[in-house]
Structure formats: C-alpha cells, structure tokens
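A.B. asks: Coordinates only, no sequence provided:
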C-alpha cells in the first residue's frame, strides 16, 4: 500500500517579516518602547527621534506618551543623526531609532564625525539587525557590528530577548557617550528570565555550563544556543556564555571560560562571519596565545537571499536545527 508524502508547508509573504519567536514561545510586546517610556518618567532630558519608522521600531509608544519630546525627522537618516548630535550638545539625551541598515550604511559618516568624534551622548537603537528580515540585502544589516565596532569610542550592544532590552535601556542611558544597540521589535521572545539574568553593560554572563562545547554568543543567537543545548542534552554537554556587549568586550570572562577546560569553542552571532563577535573572540584568543578548537556559526560573507525567515535561517545555518547539526558534525 503506497503512502502519499506530506507536502511541505508553503510559507506566506508575511514570513519575510515574521517574529523570531517560536510557536507558543512566551513573548512581550514592544519591550524597547515600554522601557523607554519608563525611563522617560525619570529622565526629563530624554528625547526620541526617528526617520519615519516610529511604528516599526516601537518608538510610537514613546511618541504617544511624550509627544513634545518626540521628533519625526522623515526619511533623512543623515539629518536624523545630525539633529541628535545637536540635541546632545545642548544637554539632552537623544534615543535615535531607524532600521540598522539605514542608520549604519546611510548615516555612517555622520555617526563617525558628529556623534563619535565629539563623544556625544547619543543612543542609536536600530531594528532589523542581521538576518531578521527576508527583504534582501537592502534591509539585511549583516555587517552593522563590523561598522560600529570600527568607530573609536562607540559602545556596541546586541541584546538577546525582551528582558535584555528592557534592562539595557536604562544602562545605556546611564553610560556617558555614544551607544549602538541592536533592536528586536514587536513581539520579542522572553528567554533569559529562566537563568537569573541581569544585564550589565560590558559584562558577559555564563547562562549554563557544559563539558563538551562552549558557545560564546550574542543577540538572538544566544536564544538559539540555549535551544541547541537543550536539544543535545544527554549526548553533548553545551555551555552558553552570553555576550550582550560586543564592544567593549568582556575579555576576562571569555578567557576564563576558554581556559577552564579543553572544550570546542563555538562563537555564534546573527552577523556576517567578518568583523563581528567571532573575529573579536578569535583575535583575543590569538593575542592570549590560546588555541582551542574554534568554529563560527555566522552568516556568510555575501549578499543574502530574500525569502521567508525560517527558510533563510536554515539556509544560512543560524536556525536551531542547523546549529545542532553543525555541532554534531564538528564533534
């Protein structure tokens, strides 16, 4: 008796901008917008600016609560950054939102010359980092960490989940100087609440220990690393070191974990293999004369395809299933 194969699920166009949360996963809506609102009640100097993207960066929540402190600059990212720099010079605390591609690629010189060179207190919070949209290279910020890391004095943050974002907002506000923070928007997964976690700027956190593999990760790839560790439990013991601050890097925590045992070291990031967390860690290990088995889970050095996010995450190796298969093959 023959059996008919079940046809694959045909993903709709909406999957190009789908939430990164798995089905049934706990989420919180707009954690950045709500955290900014809470902070604004304590900081009358806080202002919000965007380039026609308040709804898509969750800044519309702040705009509704504080309309006189919200500035819609239109589709002009260079003007957006320049205006924020001017406000910072006058003693205000500007939080700037846009898509990561537009802020980093279109306004890079303005960030470099106006904000960073004068060490102005501007916080750039940018949505759709790495491969979190399926709309192709025009919207996929796969090199934003490399660009921002290269700017002297720029602090770079890559939160994992809603809790990370909520706790990072007041921390980066308290830090004096420019900050670039990757932003997860909409219904954002809640993951770190199970690990007694607290965001500290410049600090990495060991979320779980393991004998066989040490995963050093940032952003949504920490969520993937924890899922991977769970799936491999019983056959492979995986430790996960979450590194939410890419610059300055918590070198002491990374070296401590690498030196503890002879484990496979895997750096996982939602960013191109060039210029991000992976190369930062590799450079640190070489300078420290350490040579563990080292692998990267990262996006390739090329322009990525457009398509449904689940498909693209599988294709480029950053889905949980791809992560599991990679570790199994390396071991």
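C.D. replies: Received it, and whenever you're ready, just let me know what you need. Computed from a predicted structure; not experimentally measured. Numbers count the residues shown, from 1 in each chain.

A.B. asks: contacts, neighbours, all on C-alpha from now
C.D. replies: Noted.

A.B. asks: right, and residue 316 touches residue 299 too?
C.D. replies: Yes: between residue 316 and residue 299 there is a contact under Cα atoms under 8 Å: 6.1 Å.

A.B. asks: how about the strands of the stretch 51-200 of the chain, start to end?
C.D. replies: 70-72, 93-99, 123-127, 155-157, 179-183, 187-189 (DSSP state E, counting those that start in this stretch).

A.B. asks: now the helices: where do they sit in the stretch 151-300 of the chain?
C.D. replies: Using DSSP state H, counting those that start in this stretch, the helices found in the stretch 151-300 of the chain span residues 162-174, 220-232, 251-260, 277-287.

A.B. asks: another one to put next to it:
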C-alpha cells in the first residue's frame, strides 16, 4: 500500500517506544530529556579567549551558525572571516594567516575537512607545523543526514597525518577547557566539535582536560570501558545502568586520540582480570579501538577479553538519531548489551 505523505517512515520512529519523530530528530541534541546542557560551549569559550589573545581570528566555510562560530562573530566581528562554501580556500587562508602571526580557528563540518580539503590541510598546515586550529562539527554519527554529512572515518584519516594533534571531547566542559589548551599548543590541532545544546556531565567527576592525557572517571572491577567523545557519556550511563546487575564498570575517558596516552591505558588494562571494551563514535577501522589494540599488542598486555563498540565499516543510513544510534550500537542500551555479553 502506498504510504501517505503525512505518514512518518519507519526510520523516523523511536527504536524503543515507536513514538513518531519529526525530521528535527535527524539533527537533535545528544542530551537526554533530563540531562543538563550548555549552549554553544565552543563559541563562547573562543570569544572569551579572544579577549585576551588579540591574534585569534575565526574562519568558517559558510557554517558559522552551525559550528557555533557566530558567537565569536558577534563578539569580535572584525576578526571573523566568512570564506564561503570553499573548504580548500578556508584552510589555505588559515595557513596564510598563521604565517603572518595570527592564530586562526577554522570551522566546518568534519566530512568537508577530512574528505574535501585533506591535501590542503596536509601540505599547507601540517607539513609546515602551523598554528591552525581546526574545529569540525557533525563528527561520526551525530547527524542523521546520511553519508554525505556523517564523518565516520575522520579519525582514521587524520591519525595518519604527521604533526596533527586530535581531540575528541565528551561534553561542554571538555570543549570549554580544550579551546585554551588548543591555543596554547604548538602546531595544528583537529577537534571533533559538539555544537548547539551540548550535554554537561564531566563537572561531576572532578575532571580537567589536558592534551595527551586520559582520565579515569570511575573505577570498576569487572569491565574497563576505554572511550572518547560522546561514547564516554554513553559509557557512564551504561555503568550506572549495570549497577542493578552488580556489574562493576570502570570508565577511562580518552579525549586526545593523538598523541595517545598509552601509559595510562597500559596501566589500567594491566591491572588484570577485567574485560576491555573500547567505545567510540567512529568506524571500527583506524580509530581509538585499533590504536588501543596496537598499543596493547606492542607492549604484550593482555586483558581478559577485548571488544570494540564502534560503527561498522560501511556507509550508514539516514534517519532519526535515536533510531540510528540504536541500530549501529551507540545507544546506552546497546553498549550495556555488549558489556553483558563480555561478562
């Protein structure tokens, strides 16, 4: 039977309740209904830092509003550059500004930086070790608009690029603290950016962001989840949910993918007896999971078991984010299921 134009397709239904979702669910906030959030943490942090650092400039490829750089534009309109839909021009201009002593923060979507402008970033910025800071929205599966907008392989692409530091923040606090750290760091930095109403949770864990440092957020004797980005939020949610099953879960947050804090990872895995799950909002190819596995193999550290909670090696469907996160294993329920299976 032909579907009415007013009927929601199946991929716009909630995976658990069957509730009909609007198309806005394709770009919905990652926060739960009762979760605390902060608006535009990147934009506000950069605007504040720029008050003390006159060399900071902001550039974007027609995506100021959608990378929260419009906050910076409002505060510092004479230091904001709209480069149009031209990422190669964006990063070429950022490189030129860095050579002239400016500190450019360039924003776009992660797919456009990783796929469309990679050679410009490699040759104009990374090879020259320039102080260009790249902040890119819609990393991994944080949009339902299909493969054209889902940067599921950006970590694999940029991990192979010499001189590039890579940050995958978990929440608003992570982003707020990462911005000044990026500015203070010598050389290019790529940060996966959460925008809009961003969840806030790390302030409950006495957390402080440092480039190149992983942080134990909670201890646990049965399972160790090593996670980055939004999957640290999911890991903490899963750990709490599994308390009723008397499964004790430790969470190690790894906000810096490169350089990887191998010392902390090896120390935590080396405590022995725990099942290890690496959770990431990225394809299982070339991201945090493979980086951790390589480090463990290189140093001869063997956990009780090792699993990856990651996106499959395929182009993903379009649809509502709750549906897609459940389908591809990024939801709290699916991660909890992997932990139970490991036990």
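C.D. replies: Received the coordinates, thanks. Computed from a prediction, not measured in an experiment: that's the story for all the values here.

A.B. asks: Got a TM-score for the pair?
C.D. replies: The TM-score (TM-score structural alignment, normalised by the length of structure 1) is 0.97; 326 aligned residues with a Cα RMSD of 0.9 Å.

A.B. asks: re the thing from before, of residue 316 and residue 299 of structure 1, who's got more company?
C.D. replies: Between residue 316 of structure 1 and residue 299, residue 299 has the larger neighbour count (other Cα atoms under 10 Å), namely 24 against 16.

A.B. asks: what do we get in structure 2 for the more buried one?
C.D. replies: In structure 2, the residue matched to residue 299 of structure 1 (TM-score structural alignment) is residue 311.

A.B. asks: ok, for its match, nearest residue in space, not its chain neighbours?
C.D. replies: Excluding its sequence neighbours, the residue lying closest to residue 311 of structure 2 (Cα to Cα, 6 or more residues apart in numbering) is residue 283, at 4.3 Å.

A.B. asks: okay, now that neighbour: neighbour count?
C.D. replies: 25.

A.B. asks: next one: residue 257 of structure 1
C.D. replies: By other Cα under 10 Å, neighbour count at residue 257 of structure 1 equals 18.

A.B. asks: Would you check that the match of residue 299 of structure 1 makes contact with residue 282?
C.D. replies: Yes: between residue 311 of structure 2 and residue 282 there is a contact under Cα under 8 Å: 5.5 Å.

A.B. asks: wait, what's in contact with the aligned partner of residue 202 of structure 2 in structure 1?
C.D. replies: Matched across to structure 1, residue 202 of structure 2 falls on residue 192, judged by TM-score structural alignment. Counting by Cα atoms under 8 Å, 6 or more residues apart in numbering, residue 192 of structure 1 touches 161, 163, 164.

A.B. asks: Counting neighbours, show which residues of stretch 260-269 of structure 2 come out buried.
C.D. replies: Of the residues in stretch 260-269 of structure 2, 260, 261, 262, 264, 265, 266, 268, 269 count as buried by neighbour count, 16 or more other Cα atoms under 10 Å.

A.B. asks: Can you get me the centre-to-centre distance for stretch 133-145 of structure 2 and its chain?
C.D. replies: Mean-position distance between stretch 133-145 of structure 2 and its chain equals 7 Å (Cα atoms, centre = their mean, to the nearest Å).

A.B. asks: That stretch corresponds to what range in structure 1?
C.D. replies: Under TM-score structural alignment, the match for stretch 133-145 of structure 2 is residues 123-135.

A.B. asks: Tally up the residues packed near the corresponding residue of structure 2 for residue 181 of structure 1, please.
C.D. replies: Following TM-score structural alignment, the counterpart assigned to residue 181 of structure 1 within structure 2 is residue 191. Residues lying near residue 191 of structure 2 (other Cα under 10 Å) number 26.

A.B. asks: Next one: residue 191 of structure 2 from residue 287 of structure 2, what distance?
C.D. replies: Computed as Cα to Cα, to the nearest Å, the residue 191 of structure 2 to residue 287 of structure 2 distance reads 14 Å.

A.B. asks: Equivalent analysis for residue 52 of structure 2, please.
C.D. replies: 35 Å.

A.B. asks: out of the two, which sits in the busier spot?
C.D. replies: residue 287 (22 against 9).

A.B. asks: Aligned to that one, what sits in structure 1?
C.D. replies: So residue 287 of structure 2 corresponds to residue 276, using TM-score structural alignment.

A.B. asks: cool, residue 77 of structure 2 as well?
C.D. replies: In structure 1, the residue paired with residue 77 of structure 2 is residue 67, using TM-score structural alignment.

A.B. asks: residue contacts, that match?
C.D. replies: Here residue 67 of structure 1 is in contact with no residues (criterion: Cα under 8 Å, 6+ apart).

A.B. asks: next one: the one 4 residues further on
C.D. replies: Counting by Cα under 8 Å, 6+ apart, residue 71 of structure 1 touches 47, 48, 49, 50.

A.B. asks: switch the cut-off to 10 Å
C.D. replies: 47-52, 54, 63, 80, 83-84, 94, 96 (Cα atoms under 10 Å, 6 or more residues apart in numbering).

A.B. asks: Likewise for residue 329 of structure 1?
C.D. replies: Neighbouring residues of residue 329 of structure 1 by Cα under 10 Å, 6+ apart: residue 323.

A.B. asks: now swap in residue 183 of structure 1 and tell me
C.D. replies: By Cα under 10 Å, 6+ apart, residue 183 of structure 1 lies in contact with 31-32, 57-58, 97-100, 124-129, 157-162, 165, 219.

A.B. asks: my read: residue 111 of structure 2 touches residue 117, true?
C.D. replies: Yes: here residue 111 of structure 2 reaches residue 117: they are 9.3 Å apart, a contact under Cα atoms under 10 Å.
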